[in-house]
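> Fold the following for me, if possible:
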Amino acid sequence: MATGGAEGALDPVTAIALVGALGVGSQWLAWKLRMPAIVLMLVAGIVAGPILGVFDPARDIGPLYAPMISIAVAIILFEGGLTLNFHTLRDAAEGVKRLVFIGAPLGWLLSTLALRYGAGTSWESAAVFGGIMIVTGPTVIAPLLRSARLARRPGALLQWEAILNDPIGALAAVLAFEVVLVLRTAEQVGEAAWSLILGLVVACVLGAAGGYGTVWAFKRAKVPEFMKVPALFVAILAVFAASNLVLHESGLLAVTLMGIVIANADLPSFEEMRRFKEHATILLVSGVFILLAASLDFAALSQLTWRAGIFVVLVLSIARPVTVFAALAWTKLPWKEQVLVAFTGPRGVVLIAVAGLFGERLVELGVEDGALIGPLAFILVAASVVVHGFTLKPFARFLGLVASETPGVILVGGSNWTTGLAQALKKADIPVLVTDPNRGHLRRAREAGLETFFGDILSEGAEMRIELNGYKLVVAATDNDAYNTLVATDLGPHFGRENVYQIAREKAGTARHSLPATLGGRKFAGEATYNELNRLMWNDWTFRVTGLTEEYTMEDWRAKRPEARLLAWIDESGEIHFVSEDDEVSTAPGVRLVSMLPPEEAERGQDAA
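Alright, predicted model coming up:
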């Protein structure tokens, strides 16, 4: 554990506050620097823990440390289960089944061999740790998918595999440990097998019962709205604890099943619960990574030899690819998607937490190299996180499997104005999609050769057919103010409220029609309404994209175009940013301005390129 005398110990409240600050701070810094958040969290934990000795979880938090890790992992897996709606499987269903039913056992075998012949561990330790290594880390996959903007199918494959294989890996370790226990203690094989089967059955029953019970209570208003999230938390903990009483670590399977049941029950209040759970999970993932990194024992790592490096290379470059290629062989999945999945297998929180637990238990049974499992797990997680964190996005781009090279814009509502804006953005190499539930409203956009979607942007069909990961910004600009508000409010959590805009409502200025700040999107186009924007189009206003240079500055542009309506600016990397005021715009050379010009200003000639 991290060193530090009792005189330097933090009180538990300060320690927990430090964990939160380091975790959330690392995520914010990673967002700012556009780096993998997991890498910064590992670095922050190691610096605060074993390097500086400021924070030692076992010393500063005490006996609550291990239970906190267990509960956090359970909630993380439950939230992962909540994301597994069967509708999202679509054409990835076959691949997911193969990765679970073929990939998991094969991965167990190959990981065991990598441990035995690469790291040089005993067969007992290799079999137990090899089972744990089935997991690919939903805590790591989720942030990587967000930053990489993968196409839907490979993203779905990685997400489903990570979440489903996490409890399977823990249970594989339980099975292997039970075998080692029988061999070491001469326990009856039948008794051990019965214990395992009973534990699995109980976990499945409790998970299903917890899920269906929650759905029944929520749908029939047996729980008031303000108590739904607290009641859900209690139910998760109850199912997790009850299942673990029968078979240790089976609670992970139970809570995952519970989440899947709830995700596919079409609960009216499901979105609110899922968003709250996502926020809680971000905090928990941050906290767990900081805790585990701060708990790193350099003395334990010093026990590892050069063979640990061989083990990591074998897992990342042979065991993982062979497992995926064998599991996905003779499927309809394109070879590029198979390659991407094969070389993307980061490990995360569950691997370290479960490995540490079983390592201690193996040592208690007399398996001396069980003490190496924890350090090997940390080395594997650190290596896989760094490798995949920095290579997934460029590798996916090289294979052509990103949803979009440049984050695009969704314009909700087909009209003269949205068609004109979409044409200007397309010429500026910004991906743009025009959507409308009225096919006639999309006629101009289709004639202009623009990407369109006929249907409701909030529908399940839109989620299935549109690569939402390829878009960053949304503008709700239909002729229905109430619908615009609904779209902006509903899509806000997915895209980030700072990235969802809405044209001004016709009657927003009156107290009778004003809405609270929690509804709708950000102000757009100088608070212009639908009728006003389209009236400008009827009066021959045009869209123009203007480049700024050292000679042609923002001041020059504004002096030449005093009546222009500035809508957005495009940075040097090609990413677009909508604005409300001029002072939100970067004025560096290379920036391009997207604006609407009155006919008299448009006739004065072209701006700087």
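> Only C-alpha atoms from now on, for both contacts and neighbour counts.
Fine.
> Please report how far residue 79 lies from residue 390.
25 Å (Cα to Cα, to the nearest Å).
> is it fair to say residue 10 lies in a helix?
No: when classified by DSSP: H, G, I helix; E, B strand; the rest coil, residue 10 is found to be coil rather than part of a helix.
> Spit out the contact partners of the closest residue to residue 165 other than its chain neighbours.
What sits nearest to residue 165 in space, not counting adjacent residues and going by Cα to Cα, 6 or more residues apart in numbering, is residue 135, at 5.3 Å. Counting by Cα atoms under 8 Å, 6 or more residues apart in numbering, residue 135 touches 162, 165, 166, 167, 168, 169, 347, 350, 351.
> I have a second one here; can you model it like the first so I can compare?
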Amino acid sequence: MDTTVTIALAVGALVVLVAAVALRLSDRLGLPSLLIYLLLGVALGEAGFGVQFEDVGLTQTLGVAALVVILAEGGLTTRWSDVRRAVGPGLTLATVGVLVSIVVTAAIAVWLLDFSWEFALLLGAVVSSTDAAAVFATLRRLPLPRRMAASLEMESGLNDAPVILLVLVLSERLVGGETTSWWITAVEVVGELAGGSVLGVAIGFGGAWLLRRAALPLVGFYPLATLALCVLAFASADLVHTSGFVAVYLCGLVLGNSSLPHRAGTIGFAEGMASLAQIGLFVLLGLLVSPARLPEAVLPALLIGGALLLVARPLSVVASLAWFKVPWAQQAFISWAGLRGAVPIVLATFPIAAQVPGATRVFDIVFVLVVVFTVVQGGSLPAVARWLRIATPITPRDIDVESAPLDELGAELMQLRVPEGSRLHGVYLPELRLPEDAAVVLVVRDGKPFVPSAQTRLMRGDQALLVSARGSRAEAERRLRAVSRAGRLASWRGEAGAPTQED
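Just a heads-up that it's a prediction; the model follows:
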């Protein structure tokens, strides 16, 4: 084998291992992991170990591929019960909020740095998109109101698409390419977003239907097939000139909230792939930067970042959320939690690839801005949440059911864990009132398995294995959810166990 390939494989493996260890270090130090990955890339680059890497086109391609995986994981791990209450705020933040942020940031850049309007709008567009990886990783560790957190997650999952289209249009204008009027551009953006939404939802529902009915030969194929469907949604949408980023996120959202076989394993696989994509992306971006140029970008980055954080972002949040009666404390937190990460740096490669004059300066400014303000914002979010008194610890009451088809028997195998706060605690098995062709066949308590009887009570922390006929699986799962939420008298209390309720 070629020695170069062997060395590349060894270096890649070492980078992943070091990044995994660095993740533990970042948790202890309270620093966002993306900074560790970026610094690792810088250390490998021209100012460190001397790796020369200047391929902007490759970075852009791999960056888009990594963002597809990250958005797919974001959709797969987002609960529809949270998102359905945050569709309005999240969508408005991703559209109206982005537009307000771009215009305000550009106006301040023109005023403070004497940029031309089109160049300032390009810079504003690049930095106005919140980063899905940073938002998902940071917010899900904090005990926040679900609707507010879901609004931020949905914003970060959807705002990449309109911003990418604007960056491409502005880059073309700045190099003197063929231009169209702004209203035609606006219509095209809306059309691409709508088309991507339709394709993503359609492929998501179609893929969920297929996975529920296909008995794949290996359990490991289910996670691969699920992620492949998300990638297919992106590719299909992009091929017909609609928004692939919207399509992949919505496809993941539909699949992640469907009753898929081996769902827990699929989610774990998606989270692992998203982490790997983040590591590779941030290390690659760290390699691409030239540290010798960064000192000149510090002052512009601080000015633009400060304007974005203290003026543009708050105004965009107020303009977006004033219609939804969001409390002022939550609006303040959303303003502070507009985290930037890989997305703005990847977007900054687009003008370089298009050979926009001054594009390298944009890249340097964005890189410094992301590093500085990730430290400022990311590390302070827990304290800000406490100061605003919006931290709301949530005790899980619902169950997480993983199912797998037993194709030859025409049956379904289900596994569940009784969480803290669940009203399944203390319920006798007959009181579950499962369908006649469904039964609990094994219980694992304190690491010890046993076959239950009619006198067995479920306890907190129990894991249970159930078998049901294929046609009764959905009814059995609904009954388990209902009892988990409302107890043995769930039906009297009007609890039907629908998966769209709070879980």
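> Residue 79 and residue 390 of structure 1: which is more packed in?
For the pair residue 79 of structure 1 and residue 390, the greater number of neighbours falls to residue 79 (27 against 16), based on other Cα atoms under 10 Å.
> Tell me who's in contact with the more buried one.
By Cα under 8 Å, 6+ apart, the contact list for residue 79 of structure 1 reads 256, 259, 274, 277, 278, 281.
> What's the match for the residue nearest to residue 165 of structure 1 in structure 2?
Residue correspondence, TM-score structural alignment: residue 135 of structure 1 in this structure matches residue 129 in structure 2.
> which SSE is that match in?
Counting by DSSP states H and E, no helix or strand carries residue 129 of structure 2.
> And for residue 98 of structure 2?
Using DSSP H and E, residue 98 of structure 2 falls within helix 98-113.
> so how far does that helix sit from its counterpart in structure 1?
Here the mean offset of helix 98-113 of structure 2 against structure 1 after fitting is 2.6 Å, by mean Cα distance after the TM-score superposition for structure 1.
> Map residue 336 of structure 2 onto structure 1.
Across the alignment, which pairs residues by TM-score structural alignment, residue 336 of structure 2 is matched by residue 343 of structure 1.
> what's the neighbour count on the nearest residue to that match once chain neighbours are set aside?
Setting aside the residues directly before and after it, residue 343 of structure 1 is nearest to residue 321 in space (Cα to Cα, 6+ apart), at 5.9 Å. The burial metric for residue 321 of structure 1, expressed as a neighbour count using other Cα under 10 Å, is 21.
> who are the neighbours in contact with the counterpart of residue 321 of structure 1 in structure 2?
Using TM-score structural alignment as the criterion, residue 321 of structure 1 maps onto residue 314 of structure 2. With contact taken as Cα under 8 Å, 6+ apart, residue 314 of structure 2 is in contact with 332, 335, 336.
> Export these as a markdown table, with columns for secondary structure, distance to residue 107 of structure 2 and neighbour count.
Rendered in a markdown table, the data for the contacts of residue 314 of structure 2 read as follows (DSSP: H, G, I helix; E, B strand; the rest coil; distance: Cα to Cα, whole Å; neighbours: other Cα atoms under 10 Å):
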| residue | secondary structure | distance to residue 107 of structure 2 | neighbour count |
| --- | --- | --- | --- |
| 332 | helix | 22 | 17 |
| 335 | helix | 19 | 22 |
| 336 | helix | 21 | 21 |
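> Show me the strands in structure 1, by range?
With DSSP state E as the definition, structure 1 shows strands at residue ranges 408-412, 432-436, 451-454, 471-476, 500-502, 522-523, 542-547, 565-570, 576-578, 592-597.
> What is the fifth one packed up against?
It stands for strand 500-502 of structure 1. strand 471-476, helix 481-495, strand 522-523 (3 or more Cα pairs under 8 Å, 6 or more residues apart in numbering; DSSP states H and E).
> Also the first one?
Contact analysis of strand 408-412 of structure 1 by 3+ Cα pairs under 8 Å, 6+ apart lists strand 432-436, strand 471-476 as its packing neighbours.
> Flag every buried residue along the last one.
By that I understand strand 471-476 of structure 1. By neighbour count on 16 or more other Cα atoms under 10 Å, the buried set for strand 471-476 of structure 1 is 471, 472, 473, 474, 475, 476.
> With stretch 20-35 of structure 1 instead?
Taking 16+ other Cα under 10 Å as the basis for neighbour counts, the residues of stretch 20-35 of structure 1 that come out buried are 20, 21, 22, 23, 24, 25, 26, 27, 30, 35.
> Go ahead and confirm the first one touches residue 287.
So the one you mean is residue 20 of structure 1. Yes: shown here, residue 20 of structure 1 and residue 287 form a contact pair, counting by Cα atoms under 8 Å, at 6.1 Å.
> re the thing from before, wait, which of the helices and strands packed on strand 408-412 of structure 1 is closest to residue 9 of structure 1?
Using Cα to Cα as the measure, strand 471-476 is the one of those that comes nearest residue 9 of structure 1, at 44.6 Å.
> now the closest one: which residue numbers in structure 2?
Under the alignment (TM-score structural alignment), strand 471-476 of structure 1 falls on nothing in structure 2.
> What is that strand packed up against?
strand 408-412, helix 481-495, strand 500-502.
> any idea where the helices of the stretch 251-400 of structure 2 begin and end?
For the stretch 251-400 of structure 2, the helices defined by DSSP state H, counting those that start in this stretch cover 263-288, 294-307, 313-321, 328-336, 342-353, 359-378, 381-387.
> Tabulate the ones you listed (TSV), appending distance to residue 245 of structure 2.
As requested, the helices of the stretch 251-400 of structure 2 are exported to TSV (distance: least, Cα to Cα, whole Å):
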stretch	distance to residue 245 of structure 2
helix 263-288	15
helix 294-307	25
helix 313-321	21
helix 328-336	22
helix 342-353	12
helix 359-378	21
helix 381-387	27
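> deepest of the ones you listed, which one?
Mean neighbour count, computed with mean count of other Cα atoms under 10 Å, is highest for helix 342-353 among these, reaching a mean of 24.
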